[in-house]
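A.B. asks: the following comprises the amino acid sequence and a computationally predicted model.
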Amino acid sequence: MFNLVTLDNNVQILTEKMPHVRSVSLGFFIDTGSRYEVPEINGVSHFIEHMLFKGTKQRTAKDIAEELDAVGGQLNAFTTKEFTCYYARVLDEHFDLALDLLSDMFFNSKFEAQDIDRERNVIIEEIKMYEDTPDELVHDIFASSIWSGHALGQPIIGTADVISNLSREKLIDYYNTHYTPGKLIIAAAGNIDHDIVTNKIRSVFEKSEGAGQARIMTVPEPKRDVVCRSKETEQVHLCVGTPGLCLDHEKIYVMQVLNTILGGGLSSRLFQEIREQRGLVYSVYSYHSSYHDTGLFCIYAGLSKQNVDQALSLIFKQVKDIRQSGVKDEELQRAKEQLKGGLLLSLENVNTRMSRLGKSQLYLGKVVSPEDIVQKVNRVTVTQIQELARDMMSPESFTLATIGPWENCGSFESMLDDLRNR
């Protein structure tokens, strides 16, 4: 059972009591990410995330690092395409410390010039590390291919050229615009009392002002592309997929079941066909990412270049089979139980509970209960899965992105012809 309170300045506070645990997770969700950045400042949200750990008017960077460590707690943050989250997990008796630390970072970070320059170098090294991790980088190349020219296609981390030229003034201007009460959701889960927690948060935030800019979005127009980046790696890393569904789409749970059957686990069709039966890969899986107004469906595989054509052919074979013949009843039931079990097991973790509250409120304006999700998953039918596969996974929708020593991109087009004609 969760509770929601909205302060007069539009700060939203959500809590969920878990009396059987001794911990509490507290998260600040700011309604900004790389999607809301113009190309000239791409990466600024992630840069600001780093800067909030570099010191406040009351604490040095070392103080921030040490205070929760000293009580066995955890402090972290992450930036996504559409929001940024700062969170802490502590024993329930240290909730006040977590709130004080996160709110101090939110309100009082100094953005000193020498810290910005030092962190600029850190982020550039992070970008270089990312460029040397092809199994992660290929997903960004895939997104930038489908959403070419749109902010959703930008890398969250930015580029070295942009980060090198981001000034203190631009950082502070973006921070002042987006880090305001009107763009903040605070979520807490664990061994807490709603009224006590709400009153403590209220005392910190109720006097702050600033509605923040309204969320301005343009729906991306997906583009079909084939991008093969040559790189001297041992494996070819590939992503192949289509545009997907937004988070509040009426068929989102059909999509989750479809994804689970196709590539969502060890029993999935792709894992069993490509790895277990043929030994062509070590890693193969599919996933679906949802945003405010769109989504992305992707199949990933990492494999030797001589196996790429065969693996792609097997991927399209499974897609074609689902589009033409649907899925079996036993597959459907197994996928449903896998999804429900994964959901309910994850809810034993306070961080997961906290994250669910914040993200649901941010994207849906409400929190969907686990019981409602289970009911929606249970209602998914074989017919719905086949219809969605036919609509979403047509040959004309697929984009391919690869990194590695494979440049035979032309074979992809012939495979799509085979998919049409099979």
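C.D. replies: It's in. Residues are numbered from 1 along each chain as shown.

A.B. asks: for the rest of this, base every contact and every neighbour count on C-alpha atoms.
C.D. replies: Fine.

A.B. asks: surely residue 405 and residue 236 touch.
C.D. replies: Yes: taking Cα atoms under 8 Å as the definition, residue 405 is a contact partner of residue 236 at 6.3 Å.

A.B. asks: quick check, central residue of this structure?
C.D. replies: In the chain, the C-alpha nearest the mean C-alpha coordinate belongs to residue 80, at 5.8 Å (Cα atoms, centre = their mean).

A.B. asks: what's the closest non-adjacent residue to it?
C.D. replies: If the residues on either side of it in the chain are set aside, residue 80 comes closest to residue 33, at 5.6 Å by Cα to Cα, 6 or more residues apart in numbering.

A.B. asks: ok, back up a step: isn't the residue nearest to the centre of the chain right next to residue 31, touching?
C.D. replies: No: using Cα under 8 Å, residue 80 is not in contact with residue 31, being 10.1 Å away.

A.B. asks: which residues touch stretch 125-135?
C.D. replies: Residues outside stretch 125-135 that contact it (Cα atoms under 8 Å, 6 or more residues apart in numbering) are 136, 137, 157, 158, 159, 160, 237, 302, 403.

A.B. asks: now do the buried residues in it.
C.D. replies: For stretch 125-135, a neighbour-count test (16 or more other Cα atoms under 10 Å) marks 127, 134, 135 as buried.

A.B. asks: gap between the residue nearest to the centre of the chain and residue 285?
C.D. replies: 21 Å (Cα to Cα, to the nearest Å).

A.B. asks: list the contacts for the residue nearest to the centre of the chain?
C.D. replies: Here residue 80 is in contact with 33, 34, 156 (Cα under 8 Å, 6+ apart).

A.B. asks: and what of residue 55?
C.D. replies: Counting by Cα under 8 Å, 6+ apart, residue 55 touches 61, 62, 63, 64, 105, 109, 110, 111.

A.B. asks: got another one to weigh against that:
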Amino acid sequence: MVYEKKYGNGLRLVVKQMEGLLSVTMGILVGTGSSWETDSEDGISHFIEHMQFKGTKKRTSFEISDAFDRIGAQVNAFTGKDMTCYYSKCTSDHTAEAFEILSDLFLNSTFPDEEMVREKGVVCEEISMNEDTPDDLCLDVLSSAFYGKKNYGRNILGPADNVKCFTREDIFRYKAARYCPENIVISFAGGVDIATAEALVESYFGVLEKGVFEMREKSIDFAHLSLLRKKPIEQVHLAIGYPTIHRDHPLAYALQTMNSVLGGSMSSRLFQEVREKLGLAYSVYSYISAFSECGSLIVYAGVNPSSADKAYDAIGKVIAELMEKGISEEEFLRGREQMKASMLFSQESTPSQMLLYGKYMLFNDRLFDFEGKLDAINRMTKEDANETIALTFDDSRKAVGAVGNLDKPFAL
């Protein structure tokens, strides 16, 4: 059973009951992330996510961690381009305790000065770690090549110079603008009673006053660049991005099916050609990155510098053949079954369901219709999947990002 409630202050609650489970995952989702930041705010969504765990009016940073550990609960958070999420997983009998602690760190953080200083160092180390993780860095370079330096082109971590300068006043100002009840969804999934979830939310969040939330304008300007971050490392990490349809487009599932055929599995064309046949890469795959306004299909490969051009050309040939001939009925059916299996598998995971129903409510303001989506996938045809090929692949609109020991960027 799935339950929703919308409160007078704009807050939304969604509960996905999963019968027979002895655990529950609860999440507080905020519709903000790096894509909503200004230049001076660049990195603040992620920094706030860290600072929320650094002490409240009644708990120190250690006491927050200790309180979760004492009930055997897991707690974490993450920041994305368009969303920040704070979540905990616990046994069902500790639902009330876990939600109280999660609510406390979310609503009552005090951002002590001494913790601000320490956490700036932690985040700067995270930025340095990202610089030393070339596959992640490659995708950040691609984001800049694809979107430029604004909105979805921003690195979630932000620049170290910004992080070092953030103040408590900056945090309170940003939270007042973005952490409004109208921009928050609370999601429960698992062995949880609806009445319990509703009572907990009303107890801790019902007193929140409706804010003056204003949706910020976001202009999407594709950059179509090829960028290289030269580093003396063993591999070249290569990513190619193509603009495609947005997250809620009628052909979104058809796009996922087409991507599965291209590079989403071990039987995919990219894996079979670039790795199995040519032996040019250990890791090669493609995936969809989709947002409310736009989307992209991204191809990634890690290759030897001496064969980087050959791998780049091989990827291009696989895509060219896909554009010329489309996918076969056999490939379509295989890709569709993979998508259906993935959806069904996720039904057994409380974190996946918390996020699925929470995100859908956050971005669409209505319940996710699982049966309806599954029916739509079953009605999808090979022609739908092939239609997305023309909507995606256009070399005049692609972007390329690379990290490695090369002398120049890849040619567009």
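C.D. replies: Great, that's in hand. A quick note: this is a predicted structure, and the numbers were derived from the prediction, not measured.

A.B. asks: and the TM-score between these chains?
C.D. replies: Overlay of the two chains. TM-score (TM-score structural alignment, normalised by the length of structure 2): 0.97; 412 aligned residues with a Cα RMSD of 1.3 Å.

A.B. asks: thinking again about what came up before, tell me the one of the contacts of residue 55 of structure 1 nearest residue 384 of structure 1?
C.D. replies: Distance to residue 384 of structure 1, by Cα to Cα, is smallest for residue 105 among these, at 46.7 Å.

A.B. asks: in a strand, that closest one, correct?
C.D. replies: No: counting by DSSP: H, G, I helix; E, B strand; the rest coil, residue 105 of structure 1 falls outside a strand, being helix.

A.B. asks: which residue is the nearest non-sequential neighbour of it?
C.D. replies: residue 52 (5.5 Å).

A.B. asks: what's the answer for residue 191 of structure 2, then?
C.D. replies: residue 21 (4.9 Å).

A.B. asks: quick check: the residue nearest to residue 80 of structure 1 touching residue 85?
C.D. replies: No: counting by Cα under 8 Å, residue 33 of structure 1 sits too far from residue 85 to count as a contact (9.8 Å).

A.B. asks: quick check: neighbours shared by those two?
C.D. replies: residue 79.

A.B. asks: show me where the stretch 51-200 of structure 2 has helices.
C.D. replies: Per DSSP state H, counting those that start in this stretch, the stretch 51-200 of structure 2 carries helices over the ranges 61-70, 95-107, 113-131, 134-147, 160-165, 168-178, 194-205.

A.B. asks: got CSV for those, with distance to residue 314 of structure 2 too?
C.D. replies: Formatted as CSV, those follow (distance: least, Cα to Cα, whole Å):
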stretch, distance to residue 314 of structure 2
helix 61-70, 49
helix 95-107, 48
helix 113-131, 28
helix 134-147, 19
helix 160-165, 37
helix 168-178, 44
helix 194-205, 52
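
A.B. asks: can you tell me what the residue nearest to residue 80 of structure 1 aligns to in structure 2?
C.D. replies: Using TM-score structural alignment, the partner of residue 33 of structure 1 in structure 2 is residue 33.

A.B. asks: burial check on its match, number of neighbours?
C.D. replies: The tally of other residues near residue 33 of structure 2 (other Cα atoms under 10 Å) stands at 26.

A.B. asks: then residue 299 of structure 2?
C.D. replies: 23.

A.B. asks: please apply the same query to residue 25 of structure 2.
C.D. replies: Neighbour tally, residue 25 of structure 2, other Cα under 10 Å: 30.

A.B. asks: just the one 3 residues further on next, same as before
C.D. replies: Residues contacting residue 28 of structure 2 under the criterion other Cα under 10 Å number 23.

A.B. asks: dump the residue contacts of residue 315 of structure 2.
C.D. replies: So, once contact is read as Cα under 8 Å, 6+ apart, residue 315 of structure 2 ends up touching 270, 274.

A.B. asks: and it, what helix or strand is that in?
C.D. replies: Element membership of residue 315 of structure 2, judged by DSSP states H and E, is helix 308-325.

A.B. asks: which residues in the stretch 151-300 of structure 1 form strands?
C.D. replies: Along the stretch 151-300 of structure 1, counting by DSSP state E, counting those that start in this stretch, strands occupy 184-190, 226-230, 236-244, 283-290, 295-303.

A.B. asks: which one is residue 140 of structure 1 nearest to, not counting chain neighbours?
C.D. replies: Using Cα to Cα, 6+ apart and skipping the chain neighbours, the partner closest in space to residue 140 of structure 1 is residue 155 (6.3 Å).

A.B. asks: so that neighbour makes contact with residue 142?
C.D. replies: No: in this structure residue 155 of structure 1 lies outside contact range of residue 142 using Cα under 8 Å: 10.8 Å.

A.B. asks: so which of those two has more stuff around it?
C.D. replies: Neighbour tally, residue 155 of structure 1 and residue 142, criterion other Cα under 10 Å: the higher count belongs to residue 142, 26 against 20.

A.B. asks: what's the counterpart of that one in structure 2?
C.D. replies: Residue 142 of structure 1 maps onto residue 142 in structure 2, by TM-score structural alignment.

A.B. asks: distance of that match from residue 296 of structure 2?
C.D. replies: Counting by Cα to Cα - residue 142 of structure 2 and residue 296 of structure 2 are separated by 11 Å.

A.B. asks: from the contacts of stretch 125-135 of structure 1, pick the one nearest residue 266 of structure 1.
C.D. replies: Ranked by distance to residue 266 of structure 1 (Cα to Cα), the contacts of stretch 125-135 of structure 1 are led by residue 302 at 15.8 Å.

A.B. asks: quick one: that closest one and residue 240 touch, right?
C.D. replies: No: using Cα under 8 Å as the test, residue 302 of structure 1 is too far from residue 240 to be in contact (11.8 Å).

A.B. asks: more neighbours: those two, which one.
C.D. replies: residue 302 (25 against 21).

A.B. asks: list the contacts of the more buried one.
C.D. replies: Contacts of residue 302 of structure 1 were listed using Cα under 8 Å, 6+ apart, and they are 135, 235, 236, 237, 238, 281, 282, 283, 284.

A.B. asks: which residue is the nearest non-sequential neighbour of it?
C.D. replies: residue 237 (4.5 Å).

A.B. asks: for the one you found, which residues are in contact?
C.D. replies: The contact partners of residue 237 of structure 1, by Cα under 8 Å, 6+ apart, come to 134, 135, 138, 300, 301, 302, 303, 402, 403, 404.

A.B. asks: okay if I get these as JSON lines plus distance to residue 222 of structure 1?
C.D. replies: Below are the contacts of residue 237 of structure 1 laid out as JSON lines (distance: Cα to Cα, whole Å):
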{"residue": "134", "distance to residue 222 of structure 1": "23"}
{"residue": "135", "distance to residue 222 of structure 1": "23"}
{"residue": "138", "distance to residue 222 of structure 1": "18"}
{"residue": "300", "distance to residue 222 of structure 1": "19"}
{"residue": "301", "distance to residue 222 of structure 1": "22"}
{"residue": "302", "distance to residue 222 of structure 1": "25"}
{"residue": "303", "distance to residue 222 of structure 1": "27"}
{"residue": "402", "distance to residue 222 of structure 1": "18"}
{"residue": "403", "distance to residue 222 of structure 1": "21"}
{"residue": "404", "distance to residue 222 of structure 1": "25"}
